[in-house]
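Novice: One predicted model, sequence on top.
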Amino acid sequence: MSTTAFITTASQLREDILHGRLRAGDRLKLADLARRYRTGYMPVREALRELQGQRLVEMSPNCGARVRGVDVQRVRNMFDVRIALEAMLARRAAERIRPSDIDRLHTVQKKLELSVQRHEYRAALVANHDFHRLVGEVADNDEALDILDMQWRLIPALWRSVGYARARFAAVISDHRQIIEALARRDQEASADITMSHAARARNDLLACLEDRAFSSSAK
C-alpha cells in the first residue's frame, strides 16, 4: 500500500464526514468506501484507523465502523485545549526566539497575505497552519505540537465545510502581525494574550458558522 493512497483516502473520508455527505451514525463498509474512493481495501482500513484516532469514526467488533461526526460541543472542547496550548507555546517562544525565526515568520506571513489577496483560501489555511506550527517549533514542545497536529488536521477541514470569509482572514492577518511584533520584542505576556484572543476569535467564528449551517439544514 502506498502512503499517498492512505493519505488521500483519509483526507477524502474526513472531508465527506465534515461536509455532511456522510452523517453521524452512517455505516462505513470497506467495499462501499473502496468503490467510493476508487482505491483498495488496505488504504480504506488505514484511513478508518486514522479517523478513529481523530474521533470522527467509531469502530466495534460487532457493528463495524460508523461515522461519529463532530458536534458543536466537541469544537468548543477542541478550542479550549488549543487556546491553552497555543498561548503557552507563544509565551515560551518569546523566551527563545531568534532573529532568524522572526524572518521565517515574516516569510510565512507573506505567503498567507498573498494567498488571501488571490482568493486562494485553501493555500491561506496551509500558511496559517505553518505560521502557528513555526511558533510551536520555536517553543520546542513536541508533546504540545502532537496534540495540536491532530486538531490542525480537523479544523481546516471544518472551515472548508462551512466556507471561507475574506473578512475572517483580514482579522487573521492583523493578529499574526501583532504576534510577530510581540515575539520580536520578546514580550511573553503580550505574545500569549494576542494568541489567546486570536484563537478565541477563530473559535467563535467557526462555531457561529457551524450553528448557522445546522439551523439552515433544520429549516429545510
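Specialist: Great, that's in hand. Numbering: from 1, shown residues only.

Novice: can we go C-alpha only for contacts and neighbour counts from here?
Specialist: Fine.

Novice: got the buried residues for the lengthiest helix in the chain?
Specialist: Across the chain, the longest stretch assigned as helix under DSSP state H is helix 188-219. By 16 or more other C-alpha atoms under 10 Å, the buried positions in helix 188-219 come out as 188-196, 198-200, 202-203, 206-207, 209-210.

Novice: so what secondary structure elements neighbour it?
Specialist: helix 72-96, helix 142-162, helix 166-184 (3 or more C-alpha pairs under 8 Å, 6 or more residues apart in numbering; DSSP states H and E).

Novice: Nearest to residue 28, out of those helices?
Specialist: Counting by C-alpha to C-alpha, residue 28 lies closest to helix 142-162 out of these; the figure is 19.2 Å.

Novice: for that closest one, which positions count as buried?
Specialist: For helix 142-162, the neighbour count (16+ other C-alpha under 10 Å) marks 144-145, 148, 151-152, 154-159, 161-162 as buried.

Novice: now, among those residues, which is nearest to residue 218?
Specialist: Distances from residue 218 to those, taken by C-alpha to C-alpha, are shortest for residue 162, at 15.5 Å.

Novice: From what I see, the closest one and residue 209 are in contact.
Specialist: Yes. Here residue 162 lies in contact with residue 209, judged by C-alpha atoms under 8 Å, at a distance of 6.3 Å.

Novice: okay, now the one to match up with it:
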Amino acid sequence: MRSSYLTCTIFEWRLAIETMLVQSGVPHMKDSDYNRLVTIEEQYEKAAEEGDLLLCLKVNESFHKIINNLAQNPEAIRIIDRHCGLIDTMRQIFGSNRGTDISNDHRMLLEALKNRDAEAAANITRDHVIKAKEDLIARMKATGKPSKT
C-alpha cells in the first residue's frame, strides 16, 4: 500500500524533527508558554471527551506548534507544517481512537517541560510520534478503505 509507505516516511521526518525541536526548545520555554500548553491540553481533553475529531486535530496541532516554535528553527517548522496537513487529512479519513493515549502522552510531556527536562521531553515526543504512526498504519490496514469515524 503506497499510502502506508508515504505515512511511514512522513512520520520518520516528524520523529527526527520534532524530537530535535523539543530538545532544543526546552531551554527557551517561559512559564507563559507552559501555561498556554496546559490550557490547550485541557481543550484537547474536552474535545476528545466530546468525540470531536476535527477539534482534537486542530487543538493537537496548536499544542505541538507551541512546543516546536520554542526551538526558534523556522526551517524545521516549515517542514513539519508542510506535512501536518497530510497527517491530519489521513486521520480524518481513517479516524483515531487515541484520545486518552494522546492526553496521557501530553500530560507526561507537560511534566517533563515543567521540570525543564529536555531529554525526557525528547523521549516522550519520540514515543508519542511512534505510537501515532503505528496507530494510523494499523487503522489503514484494518479498514483497507476510508472510515466514517
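Specialist: Structure received. Worth saying up front: this structure is predicted, and the values here are computed from it rather than measured.

Novice: just to revisit the earlier point, I'd like the helices and strands packed on helix 188-219 of the first structure as TSV, with distance to residue 216 of the first structure appended.
Specialist: Listed next are these as TSV, based on distance: least, C-alpha to C-alpha, whole Å:
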stretch	distance to residue 216 of the first structure
helix 72-96	15
helix 142-162	12
helix 166-184	21
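
Novice: Ok, which of these comes nearest residue 136 of the first structure?
Specialist: For residue 136 of the first structure, the closest of these is helix 72-96, at 5.6 Å, according to C-alpha to C-alpha.

Novice: Find me the equivalent region of that closest one in the second structure.
Specialist: Under TM-score structural alignment, helix 72-96 of the first structure corresponds to residues 4-28 of the second structure.

Novice: Over to stretch 157-164 of the first structure?
Specialist: Per TM-score structural alignment, the counterpart of stretch 157-164 of the first structure in the second structure is residues 89-96.

Novice: try stretch 15-25 of the first structure
Specialist: Against the second structure, stretch 15-25 of the first structure falls on no residues (TM-score structural alignment).

Novice: in the second structure, what residues pair with stretch 190-207 of the first structure?
Specialist: Taken onto the second structure by TM-score structural alignment, stretch 190-207 of the first structure occupies residues 120-137 there.

Novice: which residues touch residue 56 of the second structure?
Specialist: 44, 47-48 (C-alpha atoms under 8 Å, 6 or more residues apart in numbering).

Novice: Which member of those residues is positioned nearest residue 17 of the second structure?
Specialist: Using C-alpha to C-alpha, the shortest approach to residue 17 of the second structure within those belongs to residue 44, at 22.9 Å.

Novice: That closest one touches residue 62, doesn't it?
Specialist: No. Using C-alpha under 8 Å, residue 44 of the second structure is not in contact with residue 62; the gap is 9.8 Å.

Novice: ok so, going back, same list (the contacts of residue 56 of the second structure) but as CSV, adding secondary structure, neighbour count and distance to residue 98 of the second structure.
Specialist: Listed next are the contacts of residue 56 of the second structure as CSV, based on DSSP: H, G, I helix; E, B strand; the rest coil; neighbours: other C-alpha atoms under 10 Å; distance: C-alpha to C-alpha, whole Å:
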residue, secondary structure, neighbour count, distance to residue 98 of the second structure
44, helix, 26, 12
47, helix, 19, 12
48, helix, 21, 9
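
Novice: Save those residues as CSV, and put in distance to residue 38 of the second structure too.
Specialist: Below are the contacts of residue 56 of the second structure laid out as CSV (distance: C-alpha to C-alpha, whole Å):
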residue, distance to residue 38 of the second structure
44, 10
47, 14
48, 15
